[in-house]
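**Student:** Sequence first, predicted coordinates after that:
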Amino acid sequence: MKTLKNIFLTILTIGMLQSCIVSEKPNIDFFQNSKYDFKGVQFASINVPMALAKSYIKKALREEGESEETVNLVKKASKIKVLTVTNGSQEMLNDYTQYLNDNHYEEWATIKHDGDNVNIRVKQDGDAIKNMLITVGSNSKDMVFVDVKGNFTPDDISKMINSVSVK
């Protein structure tokens, strides 16, 4: 019985850690399902296992001096996907923005931070926000896309945006 339990725990651990592996295939819908020609573009994607990562993310945010609003937002997240793009283009970013508009994502904020533009869009159903997309881009061809799923309120998002904007 103990051997069976150890095998089960080993398989469960491998399964949870499997999602930590970086992939060269995009993990965000627009990039996965698009007929867009991505010639020359390089992707690196990470699916963050929230069960393992929440405590580490919260600790790192506190050490970096982030606000409690941002830390509380992490508590409400159920899934985070990160996609980095190298050799992207403004045209690709414009097409991504059009895709978000077509899929009913509302733009909540665009923040300039250290030369980068940070764009926050949400998909809202009444007072419930189940999905938040964060795009970080600069004048270079490198971009980061973060897809956060969870159970947020408009107040949660507004507090997080205000805490970042004030810095």
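**Tutor:** Arrived safely.
**Student:** C-alpha from now on. contacts and neighbour counts both.
**Tutor:** Will do.
**Student:** if I pick the residue nearest the centre of the chain, what's in contact with it?
**Tutor:** Among the residues of the chain, the smallest C-alpha distance to the mean C-alpha position (C-alpha atoms, centre = their mean) belongs to residue 146, namely 2.2 Å. With contacts taken as C-alpha atoms under 8 Å, 6 or more residues apart in numbering, residue 146 has the following neighbours: 80-83, 133-135.
**Student:** ok, second structure coming up, stack it against the first:
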Amino acid sequence: MKKIVFVLLAMILVACSSDDPVQQIDSIIGVWQPDSMEIVFADGRTTNESISPCESNNRFTFGIDGTFFRTSFPEGDDINCEELVGDPYQSGTWERISETRYLIRLICSIPNCDDIEEEYPEEIIFPDNNTMRVKIVELDDRAPNPIDYLYLFYKRVE
């Protein structure tokens, strides 16, 4: 009799726990630092580029509550570079549109500015827990070596 009660109790517990939806935390949540870039040209050639020491100080913060904030530094080799302040599009919101698509809305912080700048990368994937790859499609056919698209790689720092 004790075995039957134990089996029934175990079945009830399993049934109740499986009814609860599992809430996953999105992989984008965290603080990201630029790491490298891969450029893919229209003719199929690729090239890899490093991020400059100053740019490696950039941070992109995606909050669990859908907030976004970026800290920006200029391009260059100066490791003692100063943060770019005064960018009116430093913060905003993010949302996941599909498996690999995200929409980032940057909100203008200047008084009386109603502009919202939307960034909608072609694809954002996470090859591992600490790497984010963002695909950007470039459409400038006027360049001597037209770029088809590029991958921006970021590493998780928090």
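**Tutor:** That came through, no problem. Bear in mind the structure is a predicted one, so any value in this text is a computation, not a measurement.
**Student:** TM-score them against each other, please.
**Tutor:** Comparing the two superposed chains by TM-score structural alignment, normalised by the length of structure 2, the resulting TM-score equals 0.27, with 69 aligned residues with a C-alpha RMSD of 5.0 Å.
**Student:** coming back round to it: for the contacts of residue 146 of structure 1, give me TSV that also has neighbour count, distance to residue 97 of structure 1 and secondary structure.
**Tutor:** TSV is the format used below for the contacts of residue 146 of structure 1 (neighbours: other C-alpha atoms under 10 Å; distance: C-alpha to C-alpha, whole Å; DSSP: H, G, I helix; E, B strand; the rest coil):
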residue	neighbour count	distance to residue 97 of structure 1	secondary structure
80	20	20	strand
81	18	18	strand
82	20	17	strand
83	23	15	strand
133	22	11	strand
134	18	11	strand
135	20	10	strand
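**Student:** What is the top helix by length along structure 1 packed up against?
**Tutor:** Using DSSP state H, we find that the single longest helix of structure 1 is helix 2-18. The helices and strands touching helix 2-18 of structure 1, judged by 3 or more C-alpha pairs under 8 Å, 6 or more residues apart in numbering; DSSP states H and E, number zero.
**Student:** Could you point out the helix or strand that follows that helix?
**Tutor:** Sequence-wise, the next helix or strand beyond helix 2-18 of structure 1 is helix 29-33, with elements assigned using DSSP states H and E.
**Student:** Of all the residues in that next one, which ones are buried?
**Tutor:** Across helix 29-33 of structure 1, burial judged by 16 or more other C-alpha atoms under 10 Å covers residue 31.
**Student:** Against which helices or strands is the helix or strand immediately after it in the chain packed?
**Tutor:** Later in the chain than helix 29-33 of structure 1, the nearest helix or strand by DSSP H and E is strand 42-48. Strand 42-48 of structure 1 sits against strand 77-86, with contacts defined as 3+ C-alpha pairs under 8 Å, 6+ apart.
**Student:** quick one, what contacts the residue nearest to residue 48 of structure 2 when sequence neighbours are not counted?
**Tutor:** Leaving aside its chain neighbours, residue 48 of structure 2 sits nearest to residue 38 (4.4 Å; criterion: C-alpha to C-alpha, 6 or more residues apart in numbering). By C-alpha under 8 Å, 6+ apart, the contact set of residue 38 of structure 2 is 46-49, 150-152.
**Student:** between the residues you listed, which is nearest residue 32 of structure 2?
**Tutor:** Distances from residue 32 of structure 2 to these, taken as C-alpha to C-alpha, are shortest for residue 152 (11.5 Å).
**Student:** which secondary structure element contains that closest one?
**Tutor:** With elements delineated by DSSP H and E, residue 152 of structure 2 resides in strand 147-156, which encompasses its position.
**Student:** neighbours around residue 113 of structure 1, how many?
**Tutor:** With neighbours defined by other C-alpha atoms under 10 Å, the count for residue 113 of structure 1 comes to 13.
**Student:** right, and the secondary structure at residue 150 of structure 1 would be what?
**Tutor:** Local secondary structure at residue 150 of structure 1 is given as strand here, using DSSP: H, G, I helix; E, B strand; the rest coil.
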